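*Asks:* Prediction below, plus the sequence it came from.
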Amino acid sequence: MRTVYVNGDYLPEDQAKVSIFDRGFLFADGVYEVTSVLDGKLIDFAGHAKRLQRSMDELDMTAAIDMDELLEIHRELVRVNDITDGLIYLQVTRGAADRDFLYPAEDTPPTVVLFTQAKPGLADSPMAETGMKVVTIPDRRWGRRDIKTVQLLYPSMGKMEAKAQGADDAWMVEEGAVTEGTSNNAYIVKDGVIVTRHLGEEILHGITRKAVLAFAREAQMKVDERAFTVEEALAADEAFVTSASSFVMPVVSIDGQQIGTGTPGKTVARLREIYLEEMRKAAV
């Protein structure tokens, strides 16, 4: 049985409780982060902590916890749950108050929850060798996708639609252009140039995205941050996604059409290799 963290206490998971009046439960009024663990160390914790603070600031949420303390909580959960490879999920909500569309008083204590998920061999996913298949769906989410909120019903629906079509995931499309995957950022490679959606309110500002693009530029790879169409994606030489849990993952087909050779390409393989090597060095 896992040990989890709830509002200052480390508890067996079957003893963890959150109020039915919690605004995360009633209004999806909460934000979250997922930090990967490799070899017992946290991958890009600082990036996730910074984005968590940004999400809270955008929603005018009270600061939940000191970031140094948050790091120690993460480390303690890794230790007590004996996590070698896996994930740590962190959720912060505006707290518990009687149901009202208006925010509760500013001194309402936020709800802070963390738990671990063991994922043995996280960096050695077979899909990195075979590639993943995606389908496209309309992007029907709210307009502030840059805030990492717990409003994940539509992405969940998208993953179910992909599964029903025999694919692994879905890329969401708005006005003909790809925004992002259901839980990842989306990329194509054409004539040696990596193309991915520019930052804005339309997509999540991925922590893995930021690191991967920095590593790509350091390796003298060309990067073009702009919107790209489904038609461009279908004509690409390679395609891939990035996320905290999948790192850099090749995409080999979109809507049933083969991308490039239909196998993971050299650019994606090199980016995955660089990312894992560099992030392991910087892990805390």
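*Replies:* That came in fine, so what should we check first? Numbering: from 1, shown residues only.
*Asks:* make it CA atoms for all contacts and neighbour counts henceforth
*Replies:* OK.
*Asks:* hey, where'd the helices end up in this structure?
*Replies:* Secondary structure of the chain (DSSP state H): helices at 23-27, 45-58, 67-80, 127-130, 153-164, 207-218, 230-234, 266-282.
*Asks:* Tell me which of those approaches residue 110 most closely.
*Replies:* If you check each of these against residue 110 by CA to CA, helix 23-27 wins as the nearest, at 9.4 Å.
*Asks:* quick one: contacts of stretch 159-169?
*Replies:* 132, 133, 134, 135, 158, 170, 181, 182 (CA atoms under 8 Å, 6 or more residues apart in numbering).
*Asks:* hmm, back to that, for residue 15, which of the helices of the chain is the nearest?
*Replies:* Proximity to residue 15, assessed across those by CA to CA, is greatest for helix 67-80 (15.9 Å).
*Asks:* ok, structure two:
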Amino acid sequence: MAEPLPQCYLNGDYVALSDARISPLDRGFLFGDSVYEVLPVFAGRMFLFREHFDRLARSLREIRVENPHTHQEWRAILEQLIVRNGGGDMYVYLQVTRGAEFGRNHAFPVPAVKPTVFVMASPLPVLTEEQRAAGFAAITVQDFRWGRCDIKSTALLANVLMKQQAADAGAYEALIVRDGEVLEGSSTSVFIVANGVLVTPPNSHRILPGTTRDATLSLATNVMPVEIRSISLDELRAADEVWISAATRDVLPVTSVDAAPIGSGKPGPAWLRLREAFARLRQQLADTPVYEP
């Protein structure tokens, strides 16, 4: 992974990332009492801004933290950070914690403390044409996460361990299974193509609502039938195609699961059509003004 870009935003100030400091008593550090968002930027233009910040607002409501900014204020903060880091292609990571109190108490601070707001930018991951042409390997893992995966919490230890399990197996992603159903990846949404139909699991407390997932479904409706329903592990293994999606990587083809090939063992025709649709969508974005009124 490339190093993060030099400028960040912390609690109202733009500072060098190397100089940014927070208190060790911050509840994000002590408890993982915080939420986050990641959104891609193409040619200096934010992708699906409102969808990402609607999701941030929902996560904050669910953990009972007051949103420190309006959508308009968030947009201004990110636009300035993008400019300060040179524009172009990147992704922005932002985190809001409940804040810092003098001590360590499980219950919320009384009175409430000021949330900590941190935003940084990084280059988008680079995937070669050879990688995309070959597709990506995945493994399946049993779910041992907490019960509110719909909140985009920074408490990601289970996901970290799952991702490392995939890396140890020489795979790109770990697909999470609970009670025989495939839910999502450790850092991605999951889809299968079966008999010409694109299928993805429904949103629930066990799944993070995916903004790129929703964009994929919107684009796919022009390509093939779409179903939102549960996916069994057997269906995953028998699928014609398997895809994963994430904000920083669009939609990627999975060509093997647990060392067994998916379909032909190569990226399938449906994924190729979706890839072209995403490319057109990015080009449309590039042709719009950097800052909309």
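*Replies:* Thanks, I have it. These numbers were taken from a predicted model, which means no experiment stands behind them.
*Asks:* Out of the helices of structure 1, flag the one nearest residue 13 of structure 1.
*Replies:* Short answer: helix 67-80, nearest of those by CA to CA, at 12.1 Å.
*Asks:* Show me what the closest one packs onto, helices and strands only.
*Replies:* Counting contacts by 3 or more CA pairs under 8 Å, 6 or more residues apart in numbering; DSSP states H and E, helix 67-80 of structure 1 packs against strand 3-6, strand 111-118.
*Asks:* Of the ones you listed, which is nearest residue 20 of structure 1?
*Replies:* strand 111-118 (11.9 Å).
*Asks:* quick one: the closest one aligns where in structure 2?
*Replies:* Following TM-score structural alignment, the aligned partner range for strand 111-118 of structure 1 in structure 2 is 116-123.
*Asks:* Could you do stretch 166-180 of structure 1 as well?
*Replies:* The alignment of stretch 166-180 of structure 1 onto structure 2 (TM-score structural alignment) covers residues 170-184.
*Asks:* Check stretch 39-57 of structure 1 too.
*Replies:* On the basis of TM-score structural alignment, stretch 39-57 of structure 1 is assigned to residues 43-61 in structure 2.
*Asks:* Could you do stretch 141-157 of structure 1 as well?
*Replies:* Stretch 141-157 of structure 1 maps onto residues 145-161 of structure 2, going by TM-score structural alignment.
*Asks:* list the buried ones in the matching stretch?
*Replies:* 149, 150, 151, 152, 153, 154, 155, 156, 159 (16 or more other CA atoms under 10 Å).
*Asks:* Can you tell me how far the spatially most distant residue from the centre of structure 1 is from residue 109 of structure 1?
*Replies:* Distance from the C-alpha centroid of structure 1, by CA atoms, centre = their mean, peaks at residue 98 (31.0 Å). Remark: distance between residue 98 of structure 1 and residue 109 of structure 1 (CA to CA, to the nearest Å) = 13 Å.
*Asks:* Over to residue 60 of structure 1?
*Replies:* Residue 60 of structure 1 is 13 Å from residue 109 of structure 1, where distance means CA to CA.
*Asks:* which residue packs closest to the equivalent of residue 88 of structure 2 over in structure 1, ignoring adjacent ones?
*Replies:* Alignment note (TM-score structural alignment): residue 88 of structure 2 maps to residue 84 of structure 1. Among residues not flanking residue 84 of structure 1 along the chain, residue 40 sits closest, at 4.3 Å (CA to CA, 6 or more residues apart in numbering).
*Asks:* What about the spatially closest residue to the residue farthest from the centre of structure 1 that is not a sequence neighbour, how many residues nearby?
*Replies:* Excluding its sequence neighbours, the residue lying closest to residue 98 of structure 1 (CA to CA, 6+ apart) is residue 21, at 6.1 Å. By other CA atoms under 10 Å, 14 other residues sit near residue 21 of structure 1.
*Asks:* my guess is residue 21 of structure 1 meets residue 96, correct?
*Replies:* Yes. Assessed by CA atoms under 8 Å, residue 21 of structure 1 is found in contact with residue 96 at 5.0 Å.
*Asks:* quick revisit: out of the helices and strands packed on helix 67-80 of structure 1, which comes closest to residue 266 of structure 1?
*Replies:* That would be strand 111-118 among the helices and strands packed on helix 67-80 of structure 1, by CA to CA, at 29.7 Å.
*Asks:* In contact with the residue mapped onto residue 258 of structure 1 from structure 2, which residues?
*Replies:* With TM-score structural alignment as the matching criterion, the partner of residue 258 of structure 1 in structure 2 is residue 261. Counting by CA under 8 Å, 6+ apart, residue 261 of structure 2 touches residue 255.
*Asks:* do you know how far residue 261 of structure 2 is from residue 275 of structure 2?
*Replies:* According to CA to CA, residue 261 of structure 2 and residue 275 of structure 2 sit 21 Å apart.
*Asks:* Now do the aligned partner of residue 9 of structure 1 in structure 2 against residue 87 of structure 2, distance only.
*Replies:* Using TM-score structural alignment, the partner of residue 9 of structure 1 in structure 2 is residue 13. Distance of residue 13 of structure 2 to residue 87 of structure 2, given as CA to CA: 19 Å.
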